[in-house]
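**Student:** sequence first, predicted model second:
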Amino acid sequence: MTHLFSPISLRQLQLKNRIVVAPMCQYSAENGQATSWHQIHLGHLALSGASLLFIEATAVEERGRISAGDLGLYSDATEKALADVLSAVRRHSSMPFAIQLAHAGRKASTRVPWEGGHSVPVNEGGWIGSAPSALPFADGGEAPEALDKAGLRRVRAAFVATAKRAARLGIDAFELHAAHGYLLHQFLSPLSNRREDEYGGSLENRMRFPLEVFEAIRAALPDQPFGVRVSATDWVDGGWDVDQTVAFAQALKQRGCDFIDVSSGGLSSLQKIAVGPGYQVPFASRIRNETGIPTIAVGLITEPEQAEGILASGEADMVALARGMLYDPRWPWHAAAKLGAQVDAPPQYLRSQPREHKHLFKKE
């Protein structure tokens, strides 16, 4: 059996292979509510043959959205809309769903990417973001609100409330978004966290609020598979780095974290990223080897043989694809064909397998 198509367990969740569909923002919600686009998007990815499908970064409060088109799960209306989408997809796929619990922090209130992605000021319908410190993401941008103690309590409670809503929807696994320059990453990095209270300064202090949020969600969902997305480095001198990420992962492990999803960057426009195939895999490898916690590797993993090699060498426990899965929504099928494995397929598609791969499909 190949490593890529071997099973893995996250607590009670049994996954059939090591291929994960990464969370991908679609910027297509209406007032935070999932739409028919989400049904199409999640529906076709749920037929991909991967073992776990992440819903996109899902805002825990309205002001925590990156854009006005972001998906949310912070009200009865947003919960019902997502429930309707999931119900439709589940009629035709047994693939487990995971959710990424997110808050944009100072990166909130932007245009959608195809409209430039620029910040939307309040006088043009935007809103003020929340952050550890009143430092704008970009020069000339509006400064976010620095969260006081009441604000910290509000945000922490919002994360817990969204996690509980997701649990009611039957979500199978949960991920806390502490990467890509969003709110919890902003607390971790000394570039964005200039607080002088117990939530700023030392590494222990900068980790305090993200760990409090994790602990609160874990207390609410003690038995669910629950991990964290991290940016292993800011790619900026003097910023968040791999050494600090390892320390953070160790602290999360002590609190019952089940996996670390390892990305990088997103906090500063000054970042200098050395992009190449699998360029973030060494971060996942180091975290896995130094902490013993399972990791998900991401970032320019495009070829089945590449993914197989990452797992076979012990650099990570799973691989997640995002853009590659959009470009080729049947990537797991093609990977299984190349590696001589089998993959689930819906009965309506069973006759599509090529003659030379007549044993490729397993009926769901």
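**Tutor:** Great, that's in hand.

**Student:** alpha carbons only for contacts and neighbour counts from here, please
**Tutor:** OK.

**Student:** next helix or strand past the strand or helix carrying residue 337?
**Tutor:** Secondary structure assignment for residue 337, by DSSP states H and E: helix 331-339. Under the assignment DSSP H and E, the closest C-terminal helix or strand after helix 331-339 is strand 343-345.

**Student:** output the contacting helices and strands for the next helix or strand after that following strand.
**Tutor:** For strand 343-345, the succeeding helix or strand toward the C-terminus, using DSSP H and E, is strand 361-363. Applying 3 or more CA pairs under 8 Å, 6 or more residues apart in numbering; DSSP states H and E, one finds that strand 361-363 makes contact with strand 343-345.

**Student:** contacts for the strand it packs on, please.
**Tutor:** 47-49, 332-333, 336, 360-364 (CA atoms under 8 Å, 6 or more residues apart in numbering).

**Student:** structure two is appended below for comparative analysis:
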Amino acid sequence: MTNSTSVQALFQPFSVGNLTLSSRIVMSPMTRQFSPEGVPGPNVAAYYRRRAENNVGLIVTEGTIVDHPDASNQPNVPHLYGEAALNGWANVVAEVHEAGGRIIPQIWHMGARGQVGDYTEAEIAAIVQAFARSAAEAKRLGFDGIELHGAHGYLIDQFFWEKTNPRTDRYGGDMLKRTRFAVEVIEACREAVGPDFPIVLRFSQWKSADYGAKLAATPAELEQFLKPLIEAGVDVFHCSTRRFWEPEFEGSELNLAGWVKKLTGKPTITVGSVGLDTEFTSLFAEGKGAGIAGIDELIERLERGEFDLVAVGRALLIDPAWASKIRDGRWDELVPFTREALQTLH
């Protein structure tokens, strides 16, 4: 396999706030459930270190849950609270930094068991503070920033989307009011970490229950949606799509990350089946694997400035050295994403 486009654009430094990255490659957050009782052990530290050793500029951890009873029903998803879990993350951070990498935790609440309309305002305030405490702990542990998970139908996104937010108080109603919960989370986290500590927000138009969903149907609506989030303190938008090459709106080739950057001027991360010849959902829903795809179009878009950073998920999950192999032109050494390869995941 060959790739005619120079890959050097992927290996240029990038800075935001007090954070400088050595490459434009970001490891996507991917839930693995390898942290018994919420505590990440040495195996988790080794997992992330291997990617840092192989030219990944920024690692976004798997989702880490906040201290709230509804935050997760999965016992092996890591916590970002409690002494044992925090000590585990301190070791992860140390290993990644020793390898020359940068790492931020993705902080999440997996969602309401019923509807977001079931939460009282007092409970919402408690959840906001739980996010802020985890953000403060992330900074204390030496993480390089934080990412808030506002995508894919999890709690923040449940407030964003009209189909899952029936509230009639200040947390529901029109698009602007549906951002109120996220705004309060972002503001509380910003207060907890200070002005120069990067806050990334991951959001998506699509939902796991509806791939065709759109929070914003037009660029004008998207701009309206993003404005309060920026004012609250978001530094970078991680724009989750299923296929990075698909246009977000008719009449333009820009993808979601491209539109967000154009409308706001903020740095953006693109994501969606990078390096794979099949979009990711079919890998599981249909039991398919994925071959290796070229990245010429990705690099051309990066060089045009459509987005600033490129998040890679399954390709990096299956192959810790993916970025190094791309940099060195070792295309024939790239590992395809298959069920068999997943069995030997490391």
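**Tutor:** Great, that's in hand. None of the values given here were measured: they were computed from a predicted structure.

**Student:** got a TM-score for the two of them?
**Tutor:** The TM-score (TM-score structural alignment, normalised by the length of structure 2) is 0.79; 294 aligned residues with a CA RMSD of 2.2 Å.

**Student:** ok so, going back, for the contacts of strand 343-345 of structure 1, give me JSON lines that also has neighbour count.
**Tutor:** Below are these laid out as JSON lines (neighbours: other CA atoms under 10 Å):
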{"residue": "47", "neighbour count": "22"}
{"residue": "48", "neighbour count": "24"}
{"residue": "49", "neighbour count": "31"}
{"residue": "332", "neighbour count": "26"}
{"residue": "333", "neighbour count": "21"}
{"residue": "336", "neighbour count": "20"}
{"residue": "360", "neighbour count": "21"}
{"residue": "361", "neighbour count": "23"}
{"residue": "362", "neighbour count": "13"}
{"residue": "363", "neighbour count": "11"}
{"residue": "364", "neighbour count": "14"}
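
**Student:** nearest to residue 88 of structure 1 among these?
**Tutor:** Using CA to CA, residue 47 is the member of the contacts of strand 343-345 of structure 1 that lies nearest residue 88 of structure 1, at 12.9 Å.

**Student:** the closest one belongs to a strand, doesn't it?
**Tutor:** No - the assignment for residue 47 of structure 1 is coil, going by DSSP: H, G, I helix; E, B strand; the rest coil, so no strand is present there.

**Student:** so what corresponds to it in structure 2?
**Tutor:** When structure 2 is aligned by TM-score structural alignment, residue 47 of structure 1 is paired with residue 53.

**Student:** my guess is that match meets residue 99, correct?
**Tutor:** Yes - the criterion here is CA atoms under 8 Å, and residue 53 of structure 2 meets it with residue 99 at 5.4 Å.

**Student:** which residues sit against stretch 190-206 of structure 2?
**Tutor:** Here stretch 190-206 of structure 2 makes contact (CA under 8 Å, 6+ apart) with 16-19, 132-133, 135-136, 139, 144-152, 157, 212-216, 232-241.

**Student:** I misspoke; the intended subject was stretch 37-45 of structure 1.
**Tutor:** Residues external to stretch 37-45 of structure 1 that are found in contact with it (CA under 8 Å, 6+ apart): 21, 26, 28, 53, 55, 85-86, 88-89, 325, 329.

**Student:** mind running it again at 10 Å?
**Tutor:** Stretch 37-45 of structure 1 has contacts (CA atoms under 10 Å, 6 or more residues apart in numbering) with 21, 26-29, 36, 46, 52-56, 71, 81-82, 84-93, 95, 97, 325-326, 328-330.

**Student:** now which of the residues you listed would you call buried?
**Tutor:** 21, 26-29, 46, 52-56, 71, 81-82, 85-86, 89, 93, 95, 97, 325, 329-330 (16 or more other CA atoms under 10 Å).

**Student:** in three-state terms, label the spatially closest residue to residue 6 of structure 1 that is not a sequence neighbour for me.
**Tutor:** Of all residues not flanking residue 6 of structure 1 in the chain, residue 17 sits nearest, at 5.0 Å (CA to CA, 6 or more residues apart in numbering). Secondary structure, three-state DSSP: residue 17 of structure 1 is coil.

**Student:** right, I'll leave it there.
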